[in-house]
Structure formats: structure tokens, C-alpha cells
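>>> Output the structure for:
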Amino acid sequence: MGFIYENLVRPALFKMEPEQAHDRGRTALMTMGALPTLCKLVRRYNQVCEDKAVKLFGLEFPNRVGLAAGMDKDGEFPRAIEALGFGHAEVGTVTPEGQPGNPRPRLFRYPEQHSLINRMGFNNKGSEVMLQALSKNYPKGKRGIPVGVNIGKAKTTPLDQAVDDYVASFRTLADQADYFTINISSPNTAGLRDLQGATYLRELLQTIRHENLSHAKKLGRDPHPLLLKIAPDLTFKEIDEIVGVLLELDYDGIIATNTTIQRPEGFKSKETGGLSGGDFIRRRSNEVINYIYKSTEGKLPIIGVGGIDSVEAAGEKIDAGASMVQIYTGWVYRGPFFARELARALKSKGEDWI
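Below is the predicted model of the structure:
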């Protein structure tokens, strides 16, 4: 199936403008997700379940491969994601109100490097629309895989009011999220990465944690797992500061890493935005993962993201200290059944990669 995609389907898609191809794929996945019987049949072929469920953050995952945020921005097709072999889906990034994102063109391909550059700018329909989509199409309690909700700051919200955006989206989506990821690391919303600094970070994470605990107490249930997604462009000193706050506030995990604003030597493009996919981000995310794993002695669970376009690249993330992985750009280049390939490989390696 991978041969067919890479030699027939992908060339046709790559003749389209990148965001047009993304929209075509989104439409196909939404159509598939609206057909439960079809999803059930496809799932029988694709879903890989490890001998024992992967237990992390108090949740159970059938396998170690997830879909990173950015593909399903509005929670429109997680049922299709499950059918295609993923062990979890992260939807978003979502903001309290819908916003159009940055002007087009804002997505660019670099096939020789298996890379993308995007400056999408958190284009999404808003948290209320996501709530309706998840409630209708893939409601909590009737899922085969966990669904994480990735939340962010709106473009027009000042940094000193950013926490209000995160809390608003949390409140709206708390009943449909299996876990939340706080995204402070996208390079495509002006000032967002400043939230990774000491000036804003503690207040932001502390406020979200308080909201989470209050919501859980009110409903008489466990609080949601909370994760933080960080940039690969941080210094090790900055990573130390972030990890220290996460451990102090008892956060459940970290996602390493988002896209990078750096460029590898000889990279020709002058387009701005976050670079994903390829060896450059693969190596850097591995360094960050391994640093966090060693500095915390494995106490802070890590989801590894960045440059996974092969079984070997996924294995490197696990070797570096990640408990699970997420893919995005690799899925674009390797096709719809790539998650199944990775999940089967990680399962077959078993304790060798864990």
C-alpha cells in the first residue's frame, strides 16, 4: 500500500498547491469518519494493539503512535485516524473563537528533504465548533483511542491576557478531551513562544492546573492529564527552567518538539515559518528528548515528535527516552498506512525499544 501511495497517489497530490492537497485529504478523512461501517472494516486491517495496553498519564493507548496536532485542527475526523492505525489523535490547535490564520500561501513542500514549512497561524473554527464535532462524531466514552486537545492563544490576544484563552478553551472542551496539551511553542503566532519564558510560564501553567483541579473536584472525577508542547529551539538552560516548573506543578508530560525556526546548512528556501520533517529536526528533537529524559531520570513522560519518516526514526525517539511518538509530516510523505507500519515495528521490538 505504501508503494501505491508514494508512486501514484502522492505525485498526484503534489501537483496541487500544498494547502489545497491538505484540504482534499481532510475532506476524504471527514467522509471516511462519517461512515462507521467503513471505519470498522479499515480498522480491522490497520489497528495494531500491543500485547499490553500502553499506560501513560492515567490513560490507555493501544499502541505508541499518535497523530500530532495540526492535521485535524477542528476535531473533524478522529474516527478515521483510529481506523488508519493510530493509537491516539491530538486535535487542534484550537482557540476560544475561530480565526482564519495567516494569509496564503502558508504551507510549502520540500520533497528532497521530506520537509514542510508552515506558517498557518492557528487557523481553526473555535472551541465551540470543536466541541460539537467531537460530541457528534467521536464522543468520549465511545472511543477506541484517546483524543488529546491542543489549546493555544488567539492571534489578537495580548500576552498578558493569554491565560484567559487557554482557560476558556479548557472549560469548553473539558468534557470531550482525554488530555490537554498547552501549546506555547508554535512560531507562527506572534509572541507565543515568549510564553515559554519565566515571565509568563509559571502563571500560565499554574492557572490551567488550578482550573483542571477545580473542574475535576466539581464533577467528582480525576483531573485531565496536562502536557506541555515545547520548541526545539530552546537552550538547555531554558529547557531546565521549563521542566522544573512542570515537575513542581505536577504536570503529566511533555511533547518534544514543535517545528523549528532554524534551517539546516544549504537549505535554499527563504520562506518563514516552522520547519518540520527531515533529518535536521529529527536530530534536534532527539537531542531535546534525551536531555529531558536524562535530566529528569525518566520521571517526566515524553511524547517524541519531529522528523519521523521511517521505522528507524521512530525507534530513535524511543531510544532517546520517549514513551510514545507522534507523526505529521512523515504521514504526508509516507501515506495513510504509515502509522500501522510504525506501530507494528515498535510492537515487534518490544522491550528492546522501551
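
>>> all contacts plus neighbour counts: C-alpha atoms, from now on.
Noted.

>>> centroid residue for the protein?
Using C-alpha atoms, centre = their mean, the residue of the chain that lies closest to the mean C-alpha position is residue 68, 2.6 Å off.

>>> and that one, what does it touch?
Residues in contact with residue 68, defined by C-alpha atoms under 8 Å, 6 or more residues apart in numbering, are 89, 90, 91, 305, 326, 327, 328.

>>> same question, residue 93
Counting by C-alpha under 8 Å, 6+ apart, residue 93 has contacts 69, 70, 73, 122, 124, 149, 150, 151, 152, 183.

>>> Equivalent analysis for residue 76, please.
So residue 76 contacts 30, 130, 133, 134, 137 (C-alpha under 8 Å, 6+ apart).

>>> do that again at 10 Å, thanks
Contact analysis of residue 76 by C-alpha atoms under 10 Å, 6 or more residues apart in numbering lists 26-27, 29-31, 33-34, 91, 129-134, 136-138.

>>> Residue 17 too?
Residue 17 neighbours (C-alpha under 10 Å, 6+ apart): 105, 107, 108, 109.

>>> Make CSV out of the residues you listed and add secondary structure.
Shown next, in CSV, are the contacts of residue 17 (DSSP: H, G, I helix; E, B strand; the rest coil):
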residue, secondary structure
105, coil
107, strand
108, strand
109, strand
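
>>> Pull out the buried members of these.
Burial by neighbour count, judged by 16 or more other C-alpha atoms under 10 Å, picks out 107, 108, 109 from the contacts of residue 17.

>>> Among the contacts of residue 93, which one lies nearest to residue 312?
Set against residue 312, the nearest of those by C-alpha to C-alpha is residue 69 (22.1 Å).

>>> Among the contacts of residue 93, which pair sits farthest apart?
The distance between the two most remote of the contacts of residue 93 (C-alpha to C-alpha) is 14.3 Å, for 124 and 183.

>>> Please generate a structure for the following sequence too, so the two can be compared:
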Amino acid sequence: MILSAFSPLLRSKLLSNLTLDALMKMDPETAHGATITALRMGLSPQQQGPDAPELATDLCGLKLTNPIGMAAGFDKNAEVPRQLALLGFGMTEIGTVTPRPQAGNPKPRLFRVTEAQGVINRMGFNNEGHDVAFERLRSVQVPASLGVNIGANKDSEDFVADYVLGVNRFAELADYLTVNISSPNTPGLRNLQTDEALTRLLGEVLDARAKAKKRVPVLLKIAPDLDETAMDAIARVILATDLDGVIVSNTTIGRDPVAGMSNATEMGGLSGKPLFPLATQRLAQMRQRVGDLPLVGVGGIHDAQTALAKFEAGANAIQLYSAMVFGGLDLLDRIKAGLVSEVRKAGKKNISEFVGTKTSDWAAGRL
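Just a heads-up that it's a prediction; the model follows:
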């Protein structure tokens, strides 16, 4: 009751101060938990007014008021999807969720590379499992497109069977599903990106989708550490199916952008600002291979200019996460305002008119 008495402005100020000041003094995983708790308790700011029409986007048949989503990894257990939607995201993706609960890797497992505004994680799909996430999602209304990111338990005897269980469980609740085969923190998982394994995975996942009560869009999330031959193979497999889209990309195991910096030698996947050039080049290269298939660009977006670059490279929509660790939750508002300004400055009507306008340059590494 005390929290409900706070004005929206005061709630926003409290959470902003928590994000920008106190959180950076905490251990990263503790800080993340505190942010989730603050959102759950109603301290989050809420978007004031509707999104500008310049941001309206169609993604895999989903009508988004804006093309910016919260990436998977932030709300692993479906605790705050409604709050994230009210914050102003056009879509929010929970998970990764696995059939059975799992603790993930030993702590510490989340590290800031503050000098580069990067984050390294080796969380290991820590989550409370399908049942907990399902119960939370079926009891909440989310005023944005809701994605469920599905994965496999580390000790599973059959990773593909775990993904099928995810489709069976969440198809009725999700607006879209993401098949996450690109985390570097589950041994053997990235092997599902190889030709034969991916063919089996997508065949069984999409067969399960066909048997569901509704046709939910299914996206595949890939790694940035693929070479062009591997991307050729993935594209061939994808284009032979009715997969709805691809998310490019997950975290990288590379360390060149942060070499010599504090925490740079920690094992795990690197995200945040240092990932931007590699993830954006891979996005453009995948755009060249899949034609008009919807793509979601994620990796390193930290301001309106890097958000715009993802569209120019070929993204139809984008996702954020790590940059908000350093920029605060109001980073979303700044990026949306900046994108609207760029649309108007260019004499265009919608952000979609930027999609793919610089694909060749990004793919060739000229930007």
C-alpha cells in the first residue's frame, strides 16, 4: 500500500537511482535480483502515452507498437513480463526455460567488464522450470507481444525432446517461441547448429507446433561465433522449413574486444557494447542468406544510433538487455525517441523503411 502511494514520477526516480547508483555497487547477480524485485513490487516507471506511429512494426504477423524487445535472460522465470511491457517494450521474452528446474553453474557466474560496458555470463540456464513459468504466465495479462525462450536441461539425454516439450507447454500462452541453441554455457548445445542436428531439431519442433491449438511463430536464436560456411548451412536448413524468423545473435565466446580488461578472462558469453560489431555483421550476413525472412537484431545496442544500425543491417526488430545494466531502464525511452527522430529527419514514415539499407556494407565489414 505504501508503494502504491508513490507518484509515477517518484517511482521512476526511485528505480532510476537504484539502477544507476546502488546496483553498480552490488555483485552483478545480486543487482539483477534487486531489479527484478523492484519491478515486481511496482517501483518501475511506466510509459506515458502511446508509441509514435513511426515505430509500429509487423513481426512474423505480430503487431508491435514498437520494434524493441527485452531479450531473454533478464526475466528468466516470467516474474515481470507485464511490468516490462508497461515500461514500454514492444515485446518481452522470458526465459530461457527448461523442462525441469535447474540451478545453473556455480557462483560467481555473472561479471561486468565495466571499462567496455560489457557483461560476461556463464549462468547455465538457471531457472525454475516449465511448470513455474507456465503458472505465472497464464495468470497475467501482458500488453505487449510475449515471447518464451525454450531450452534444454544440461543433463538431458535428448536435447531435441526438451525443445519439443517447450513447444507443447507454451504454444498456447506465447505470442512467439524462441528456440535457443546458441548459449555457450550448456555443453554440447551449440552442436545443434550443425546441419544434420538442426534439420532434426527444426523438423520435430515445427511438427510439434503444427499439432498445437494455435500456430505460434517460432524463431531460432543463433550464435555470433559462426563462420560463413556454418551460416550457409544454417540458412539452407532454415529455408527448407516454415520457420518464422531468426534472432541474431546470442553472446560470444570471443574476447578480442575486451582483451586485457578486468574480468575479461572469465569463462562464459560476452554481451553488451563490445559485441555490437560482430553481432551486427553476422546479422547482415544472415540477411543476405535468408531473403525476406524476419530477423531480430540483438547484441551491443546501447543508444539510438546502434539501434538504427541494426535496422540498416537487416533487422526487422531489435532486443536489448546488457546495455540497460549501464544505461538504466530509461535507456529504452531514449532509444525510441532517437529512432523516431531519425525516421522524421530522413523524411520517412516508418522505421521499417530503414531495414536492410546498409546490409552489404555491414556484411562486408565496411562499417
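
>>> In this structure residue 156 of structure 2 contacts residue 162, no?
Yes - the pair residue 156 of structure 2 / residue 162 is scored as a contact, 7.6 Å apart, by C-alpha atoms under 10 Å.

>>> Now the common contact residues for those two.
98, 99, 100.

>>> Looking at the residues you listed, which are in helices?
Of the positions in those, not one sits in helices, assigned by DSSP state H.

>>> Please identify, among these, the one with the most neighbours.
residue 98 (26 neighbours; other C-alpha atoms under 10 Å).

>>> about what we covered before: neighbour count for residue 156 and residue 162 of structure 2, which is higher?
Between residue 156 of structure 2 and residue 162, counted using other C-alpha under 10 Å, the more crowded position is residue 162 (20 against 13).

>>> which SSE is the more buried one in?
helix 159-170 (DSSP states H and E).

>>> Packing partners of that helix?
Using 3 or more C-alpha pairs under 10 Å, 6 or more residues apart in numbering; DSSP states H and E, the elements in contact with helix 159-170 of structure 2 are helix 130-137, strand 145-150, strand 176-180, helix 195-211.

>>> on that earlier part again, looking at residue 124 and residue 183 of structure 1, which one has more neighbours?
Using other C-alpha under 10 Å, the more surrounded residue of residue 124 of structure 1 and residue 183 is residue 183, with 27 against 24.

>>> Now the equivalent of that one over in structure 2. Nearest residue, chain neighbours left out?
Aligning on TM-score structural alignment places residue 183 of structure 1 opposite residue 180 in structure 2. Excluding the flanking residues, the one nearest residue 180 of structure 2 by C-alpha to C-alpha, 6 or more residues apart in numbering is residue 221, at 5.1 Å.

>>> Check residue 342 of structure 1 too.
residue 311 (5.5 Å).

>>> separation between residue 56 of structure 1 and residue 253 of structure 1?
Applying C-alpha to C-alpha, to the nearest Å, the value for residue 56 of structure 1 to residue 253 of structure 1 is 9 Å.

>>> So for these two, which sits in the more crowded spot?
Between residue 56 of structure 1 and residue 253, residue 253 has the larger neighbour count (other C-alpha under 10 Å), namely 22 against 15.

>>> That one -> structure 2?
Aligned by TM-score structural alignment, residue 253 of structure 1 pairs with residue 245 of structure 2.

>>> what's near enough to touch its match?
Here residue 245 of structure 2 is in contact with 59-60, 178, 217-221, 238, 290, 292-296, 316 (criterion: C-alpha under 10 Å, 6+ apart).

>>> one more time with 8 Å
60, 218, 219, 220, 293, 294, 295, 296.

>>> What of residue 151 of structure 1?
Counting by C-alpha under 8 Å, 6+ apart, residue 151 of structure 1 touches 92, 93, 94, 95, 166, 169, 170, 180, 181, 182, 183.

>>> now do residue 87 of structure 1
Counted by C-alpha under 8 Å, 6+ apart, residue 87 of structure 1 has contacts 47, 48, 61, 62, 63, 64, 65, 66, 145, 146.

>>> preserved in structure 2, out of those residues?
Retained in structure 2 (both residues aligned by TM-score structural alignment, their matches' C-alpha atoms under 8 Å) from these: 61, 62, 63, 64, 65, 66, 145, 146.

>>> With respect to residue 325 of structure 2, which of the helices and strands packed on helix 159-170 of structure 2 lies nearest?
Nearest of those (C-alpha to C-alpha): strand 145-150, 20.8 Å.
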